[in-house]
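J.: just the structure for this:
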Amino acid sequence: MHIDRDLPAGLDRVRDADARAVRYGAGFVGRVTPGDLGRPTPCTRWSLAELLAHMTAQHRGFAAAAAGRGDRAEAWRALPAGADVVAEYAAACDLVAEAFAAVGSAERPFALPEFGPGATFPAGRAIGFHFIDYVVHGWDVARSLGLPYAPPPELLDAALPIALAVPDGEHRLAPGSAFRPALAPLGAVRPLDRILTALGRSPQWPG
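T.: Next comes the predicted model:
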């Protein structure tokens, strides 16, 4: 994912929005039982267990990036979901929140190798990437569990410009792409629906 426009908020605001989005999504993860782990998710290649393993790894990777260690491949490696997947996810949420809180400058470089060899981004933009991921991944988990997803409106207002700034195109069809090609929104479009369709998710999933 590469975003060409500046984020619509300063470091403190995007960091606060990210922390709130992560906490909101973690409430759904906390409701996951062992019997839920095989459920399908809107990330079609992943079961719920695999999605949680990915989300946990991304928290750890971004925490490493905030600490200046994001260039280490092992920081981003997803491990198989174990029996303590919910506790492991909660610990990773705490880890990334603490790491982001310690960042003192919006220009501090974050190494994000998943964007390409040697890729780095200023902290403000990198945390914005994390924020939009976890707004959407929170929805993924909620939908997998069949639960309604309604983050505070101000979080969606902050997330929408970032979602719309993610370039669309055939590169989203490549293996490992974070998002699928954008979908056309239908009917009266809520901010959440605009975010989801911009990033290739159907608000009606699994319908």
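J.: all contacts plus neighbour counts: C-alpha atoms, from now on.
T.: Noted.
J.: need the helices for the protein, in chain order.
T.: Per DSSP state H, the chain carries helices over the ranges 11-29, 48-66, 85-101, 123-145, 153-165, 191-198.
J.: now render those as JSON lines, adding distance to residue 174 and mean neighbour count.
T.: Formatted as JSON lines, the helices of the chain follow (distance: least, C-alpha to C-alpha, whole Å; neighbours: other C-alpha atoms under 10 Å):
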{"stretch": "helix 11-29", "distance to residue 174": "27", "mean neighbour count": "20"}
{"stretch": "helix 48-66", "distance to residue 174": "18", "mean neighbour count": "24"}
{"stretch": "helix 85-101", "distance to residue 174": "27", "mean neighbour count": "18"}
{"stretch": "helix 123-145", "distance to residue 174": "18", "mean neighbour count": "23"}
{"stretch": "helix 153-165", "distance to residue 174": "19", "mean neighbour count": "18"}
{"stretch": "helix 191-198", "distance to residue 174": "17", "mean neighbour count": "22"}
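J.: one more sequence to fold, the one below, so I can look at both together:
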Amino acid sequence: MSLLELHTRSLELAAAVVDTVQPEQLVLPTPCGDWSLRRLLEHLVGQHRGFAAAADGAGPDLVLWRDAPVHGDPGGAFRHSAARLTAAFARAAAAPRPAPLRLPGIRDGGPVPFERAVGFHLLDTLVHAWDVAVALGPPDRLTAAVDEDPALAGALLAVAGAVPAGPADRAPGRAFAAVRAADGAAGPFERALALLGRDPAWAVPVR
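T.: Here you go, the predicted structure:
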């Protein structure tokens, strides 16, 4: 299975999670710092739009990456923006030599090879899908779906393992925290989460 097919699979799994979000749940906390579930979903839709624009040749203009409102239909907003992104990636991949993408959050907007950019977004999609799932309850269905797909799990682990992990890269306010030790019985998804500093045992605080 190609990387683009795996990326599409990651979006499908994430969309299945987002589809379950109810409007009253948008205020729930998430593992992403002080982001509410609404803010996280708006970030995801904004990232879809930004990556789609980059795949279509746009420069690293932060305006193109702004969070996008999800209103009362987070599943619809996610799926619509994901479809635009999938189409943009397909257009870029159809070129004899796909052009690098200009991503403002990476290399200060410098060119990122196309396949590496797709891998980055696959990682972002699955990890944030887990963030959404764990905000709603146990994320077992999502983690099992990835763990049972060797190609997808392998791609996720490969990208997670390549994310810089130096002190400056994992400082407070960065996208990922310091690498955590994974449980010996952890599956591929939980090992990837540990590489990125996520706590697989995270749960919504009890009030």
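J.: in structure 1, which residue is closest to the centre?
T.: The residue lying closest to the centre of structure 1 (C-alpha atoms, centre = their mean) is residue 133, at 1.9 Å.
J.: give the aligned equivalent of that residue in structure 2.
T.: Using TM-score structural alignment, the partner of residue 133 of structure 1 in structure 2 is residue 124.
J.: and for residue 142 of structure 1?
T.: So, by TM-score structural alignment, residue 142 of structure 1 is matched to residue 133.
J.: is it true that its match touches residue 17?
T.: Yes - using C-alpha atoms under 8 Å, residue 133 of structure 2 makes contact with residue 17 at a distance of 6.2 Å.
J.: tell me, how many residues neighbour residue 35 of structure 1?
T.: 7 (other C-alpha atoms under 10 Å).
J.: alignment lookup: it to structure 2.
T.: So residue 35 of structure 1 corresponds to residue 24, using TM-score structural alignment.
J.: equivalent analysis for residue 24 of structure 1, please.
T.: So residue 24 of structure 1 corresponds to residue 13, using TM-score structural alignment.
J.: quick one: residues contacting that match.
T.: 126, 129, 142, 145 (C-alpha atoms under 8 Å, 6 or more residues apart in numbering).
J.: now do residue 196 of structure 1
T.: With C-alpha under 8 Å, 6+ apart, residue 196 of structure 1 has these contacts: 136, 202-203.
J.: go with 6 Å
T.: Residues counted as contacts of residue 196 of structure 1 (C-alpha atoms under 6 Å, 6 or more residues apart in numbering): none.
J.: the one 4 residues further on now?
T.: The contact partners of residue 200 of structure 1, taken as C-alpha under 6 Å, 6+ apart, are 179-183.
J.: out of these, which end up buried?
T.: For those, a burial check counting by 16 or more other C-alpha atoms under 10 Å picks out 179-182.
J.: which one in structure 1 is furthest away from the centre?
T.: Outermost residue of structure 1 (C-alpha atoms, centre = their mean): residue 187, 26.0 Å.
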